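Trainee: Starting from these lines, generate the structure:
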Amino acid sequence: MPDEEGHVIIVTPYLRPWYDPKFKTISEGVQFFREMLEFPGIQFIHHNHIAHLNGGFTNIVMHATSMYGPDSFHPLERDLKYDFSSRVRYRSRTERPPRYYFIDYGLSILYKPEELPATVRAHEGGDKSVSEFLTDPDWRKRTPKHHPFASTSIMLVMHSEPSSADAKELREMKGFGFMEPLIAAMTEPDPAKRIQIDEAVKKFALIEKGRCRSLGVDSGTHCTGNTGHP
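Mentor: Below is the predicted model:
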């Protein structure tokens, strides 16, 4: 940044909340989970020695330019075109897959390889439900004793179902029961028993392959299905 040492300007496209517009098929939801687990999600971040530490749903966004085309949408009134001339039109996630990203790295830690394994203090990020933080008797002392990558993984899953009024419809989505075993493994209260991201990615691949097989679809393609929305 000119005349501002240590500052940079980052230019990004317009980004939308990951749940807007809502998912129309099971495969669209599966693609979301895949990206959040693999690339550019938790596995990619962890392999680069970064612990996000605030991976709640409000810190996941969607790059949806492929869905909305050149007319784009207004950054504040997302249902309208950029020039307010009419309601914005868009293609489905299935037709024009978006890309999902984590944002807000204010609490994140970038480790050097020689600093791992590491521990982190309990902290007050967007997620207040991390079990090892809640049961930490030294919460106020902030003793660095927790596994940073284990806590990031649980935050992703605990907040995959947002509680805001804007995203209320997601709590009513049906058809994702096949994800329950993986969610249970990733939200195990004991961080020592909680699966790490590489194992979670492998389990997700097996779940997706099994689901494709049950639908009679080749595992190399995306399996489609109804989310329970009208």
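Trainee: going forward, measure contacts between C-alpha atoms and count neighbours the same way
Mentor: Will do.
Trainee: what does the longest helix along the chain rub up against?
Mentor: Counting by DSSP state H, the longest helix found in the chain is helix 197-214. Contact partners of helix 197-214, identified using C-alpha atoms under 8 Å, 6 or more residues apart in numbering, comprise 34, 37-38, 42-43, 153, 178-179, 182, 186, 218-219, 222-223.
Trainee: all helices for the chain, in order.
Mentor: In the chain, the segments counted as helices under DSSP H are 26-37, 42-47, 65-68, 131-134, 148-158, 180-186, 197-214.
Trainee: Pick out the residue nearest the middle of this structure.
Mentor: By C-alpha atoms, centre = their mean, the mean C-alpha position of the chain lies nearest to Met36, the distance being 4.4 Å.
Trainee: wait, what's in contact with the residue nearest to it when sequence neighbours are not counted?
Mentor: Leaving aside its sequence neighbours, Met36 sits nearest to Ile42 (C-alpha to C-alpha, 6 or more residues apart in numbering; 6.1 Å). Counting by C-alpha under 8 Å, 6+ apart, Ile42 makes contact with 36, 152-153, 197.
Trainee: any chance of the helices of the chain in JSON lines, with distance to Gly55 too?
Mentor: JSON lines is the format used below for those (distance: least, C-alpha to C-alpha, whole Å):
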{"stretch": "helix 26-37", "distance to Gly55": "10"}
{"stretch": "helix 42-47", "distance to Gly55": "9"}
{"stretch": "helix 65-68", "distance to Gly55": "23"}
{"stretch": "helix 131-134", "distance to Gly55": "15"}
{"stretch": "helix 148-158", "distance to Gly55": "5"}
{"stretch": "helix 180-186", "distance to Gly55": "14"}
{"stretch": "helix 197-214", "distance to Gly55": "14"}
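Trainee: just those: most buried one?
Mentor: helix 148-158 (a mean of 24; mean count of other C-alpha atoms under 10 Å).
Trainee: I figured Glu161 was touching Glu169, is that so?
Mentor: No: contact criterion C-alpha atoms under 8 Å: Glu161 and Glu169 do not qualify, at 9.7 Å.
Trainee: Chain neighbours aside, what residue packs nearest to Lys128?
Mentor: Nearest one to Lys128, counting by C-alpha to C-alpha, 6+ apart, is Leu134 at 7.8 Å.
Trainee: Now the two most distant members of the contacts of Ile42.
Mentor: Met36 and Thr152 (11.7 Å; C-alpha to C-alpha).
Trainee: separation between the nearest residue to Phe149 once chain neighbours are set aside and Pro98?
Mentor: Counting by C-alpha to C-alpha, 6+ apart, Ala51 is the residue found nearest to Phe149 once chain neighbours are left out, at 5.6 Å. The gap separating Ala51 from Pro98 is 24 Å, by C-alpha to C-alpha, to the nearest Å.
Trainee: The structure of the following sequence is requested for comparison with the preceding one:
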Amino acid sequence: MWIEKPTPEFWKRRIPGGWCPSEETWVSLQPFLLEQGYSLRARFQPDWTPSWNGLDDFFLFSDVEDGVRHERFSILDATRTLDGTPVILKAVHKQIDPSEAIGEYFASEPQRSDPRNHCAPLLGVLHPPTRPEWAILVYHRYVPWHIWPFRRVSEIVDLWTQAFEGLAFMHQHNTAHLDCSFSNIVMDGLHLLKEPNHPANPGYTYAPRRRSVRHIERFESERPVKYIFIDFDQSVRFGPDNPNHLWRRRKGQDNTAPELRSPDPYDAFALDVYCLGHMILTHWLNAYKNLEFVRPLVQDMMHQDPARRPTALDVEARFRVIAAQLSAKDLRKSPRRVHGYDFTEYILGNVPARVPPQASTDDSLLSKLFRRRRVASTPNRPTPSGGSSFATADDLSTRMASEPRQS
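Mentor: This is a model prediction of the structure:
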């Protein structure tokens, strides 16, 4: 317990929960940002006094709204004062970061209005006079797709469909993302929240104390969930002088592709395909048992020879055929989690990739009995007498609605 009440300045810099250096930079920019029409949370006001100031249990600062530290130097949430729109501010170095140029290209017409465009739309660019080497990019605020579990296979299929579509769209516009990883795909999902969440800890609300934020499931939403590619700091847009898309990037979040071990330039588009396939392997095929329908495609996407990988456009087309073969019953099933799987341990190389179970060759009497019971309990399904049995991926929701729901 403190003998005397600490001053606000002491709290802000010295006490657990006070400002970290990256936060102080944003605090210094607060007057400029407000002038430009963007307000920051209470924590980032120059005259902020911590709400736990003077309390004996000040170590519980992380349970209150203004106690959540934001230690990512380049990114901060804000609110557009004109209409209350929640936004994200991203500071980039003008000389070395291509995010501004890439963002302006995909935010211009006709790219902006194209439904296949899944690049985060750039809302504006700010130029702080005290930091002339910076540009502050303004985007909509999104939420991570993994802040709560997927409840139906259809939700995962929807994310994959949009990710493949978005990557194919970028490649059609001669742009390689070069850092396709799980944290660089986000969800336009603020409408799924039943209450405001905390921008720095999006799975929680802090009104009045920290708890999990209440939300509806993705499949319950009347408004479709859109998945968005973000973070174009490594991206490159190729001109006609580089038709083979040869490039070398800086170190990214996924560095497992075999071509990264060579000092020579490589096909940037093939690297994007590999990284997206590896993301699906890491976060879904290793983690769930009933998503094996996509494994052959992922194996092709991760081929050791980049020249033998399918293009992003081929990946999109193949997956639409795969998705169209899934029945409404399959889509309504819950993903079956692999017990004990931790993707961080896999990334660190501490656990191997999950191998799909092989068909049983056990011919014992007990095995035959169980197989006979399973066959007997499976209802006969009518076989289509003619025509194609495939539907388009866009008909998934229609087919799900047309079949009776299971309680």
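Trainee: Overlay them and tell me the TM-score.
Mentor: In this superposition the chains share a TM-score of 0.78, using TM-score structural alignment, normalised by the length of structure 1; 209 aligned residues with a C-alpha RMSD of 2.8 Å.
Trainee: and the contacts of helix 197-214 of structure 1 as CSV, adding distance to Ser27 of structure 1?
Mentor: Formatted as CSV, the contacts of helix 197-214 of structure 1 follow (distance: C-alpha to C-alpha, whole Å):
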residue, distance to Ser27 of structure 1
Arg34, 10
Leu37, 15
Glu38, 16
Ile42, 20
Gln43, 20
Ser153, 22
Phe178, 12
Met179, 12
Leu182, 17
Met186, 21
Asp218, 13
Ser219, 12
His222, 6
Cys223, 5
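Trainee: Could you work out the most separated pair of those?
Mentor: Farthest pair in the contacts of helix 197-214 of structure 1 (C-alpha to C-alpha) is Ser153 and Asp218. Separation: 29.3 Å.
Trainee: Give me the distance between the nearest residue to Leu37 of structure 1 once chain neighbours are set aside and Ala51 of structure 1.
Mentor: Nearest non-adjacent residue to Leu37 of structure 1, counting by C-alpha to C-alpha, 6+ apart: Gln43, 5.8 Å away. Counting by C-alpha to C-alpha, the gap from Gln43 of structure 1 to Ala51 of structure 1 is 10 Å.
Trainee: likewise Met36 of structure 1?
Mentor: In this structure, Met36 of structure 1 and Ala51 of structure 1 are 14 Å apart, going by C-alpha to C-alpha.
Trainee: Structure 2: which residue goes with His74 of structure 1?
Mentor: Matched by TM-score structural alignment, His74 of structure 1 corresponds to His198 in structure 2.
Trainee: Give me the neighbour count for that match.
Mentor: 18 (other C-alpha atoms under 10 Å).
Trainee: Just give the nearest non-adjacent residue to it, would you?
Mentor: Nearest residue to His198 of structure 2, sequence neighbours excluded (C-alpha to C-alpha, 6+ apart): Thr205, at 5.4 Å.
Trainee: if I pick the one you found, what's in contact with it?
Mentor: Thr205 of structure 2 neighbours (C-alpha under 8 Å, 6+ apart): 195-198, 211-213.
Trainee: Ile65 of structure 1 matches what in structure 2?
Mentor: I think there's a mix-up here, since residue 65 of structure 1 is Thr and not Ile. In structure 2, Thr65 of structure 1 lands on Leu190 (TM-score structural alignment).
Trainee: er, Lys128 of structure 1 actually
Mentor: Checking TM-score structural alignment: Lys128 of structure 1 goes with Asn255.
Trainee: Tell me how far that match lies from Arg261 of structure 2.
Mentor: Following C-alpha to C-alpha, the distance that separates Asn255 of structure 2 from Arg261 of structure 2 is 9 Å.
Trainee: Next: Lys329 of structure 2.
Mentor: Counting by C-alpha to C-alpha - Lys329 of structure 2 and Arg261 of structure 2 are separated by 44 Å.
Trainee: and if you look at Arg309 of structure 2?
Mentor: 18 Å.
Trainee: Could you do Ile136 of structure 2 as well?
Mentor: Distance of Ile136 of structure 2 to Arg261 of structure 2, given as C-alpha to C-alpha: 34 Å.
Trainee: Next: Pro8 of structure 2.
Mentor: Counting by C-alpha to C-alpha - Pro8 of structure 2 and Arg261 of structure 2 are separated by 51 Å.
Trainee: Also Ser221 of structure 2?
Mentor: Counting by C-alpha to C-alpha - Ser221 of structure 2 and Arg261 of structure 2 are separated by 44 Å.
Trainee: what does Lys251 of structure 2 give?
Mentor: According to C-alpha to C-alpha, Lys251 of structure 2 and Arg261 of structure 2 sit 11 Å apart.
Trainee: which neighbours do the two share?
Mentor: The contact sets of Lys251 of structure 2 and Arg261 do not overlap (C-alpha under 8 Å, 6+ apart).
Trainee: Quick one: end-to-end distance for stretch 173-186 of structure 1.
Mentor: Distance between the two ends of stretch 173-186 of structure 1: 20 Å, counting by C-alpha to C-alpha.
Trainee: In structure 2, point out the residues matching that stretch.
Mentor: Alignment of stretch 173-186 of structure 1 against structure 2: residues 288-301, by TM-score structural alignment.
Trainee: Strands of the stretch 301-407 of structure 2, start to end?
Mentor: Remark: no strands are assigned in the stretch 301-407 of structure 2 by DSSP state E, counting those that start in this stretch.
Trainee: for structure 2, which strand is longest?
Mentor: When structure 2 is parsed with DSSP state E, its longest strand is strand 85-93.
Trainee: ok and the helix or strand just after that strand relative to helix 153-172, angle-wise?
Mentor: Later in the chain than strand 85-93 of structure 2, the nearest helix or strand by DSSP states H and E is helix 99-106. Between the axes of helix 99-106 of structure 2 and helix 153-172, defined by axes from the mean of the first three to the mean of the last three C-alpha atoms, to 10 degrees, the angle is 100 degrees.
Trainee: Map Leu123 of structure 2 across to structure 1 for me.
Mentor: That one, Leu123 of structure 2, aligns with nothing by TM-score structural alignment.
Trainee: Look up how far Val138 of structure 2 lies from Leu123 of structure 2.
Mentor: Distance from Leu123 of structure 2 to Val138 of structure 2, by C-alpha to C-alpha: 5 Å.
Trainee: Between those two, tell me which one has more neighbours.
Mentor: Set side by side, Leu123 of structure 2 and Val138 show more neighbours around Val138, with 22 against 14, by other C-alpha under 10 Å.
Trainee: Pull up the gap between the corresponding residue of structure 1 for the more buried one and Gly41 of structure 1, please.
Mentor: Using TM-score structural alignment, the equivalent of Val138 of structure 2 in structure 1 is Val11. Applying C-alpha to C-alpha, the value for Val11 of structure 1 to Gly41 of structure 1 is 20 Å.
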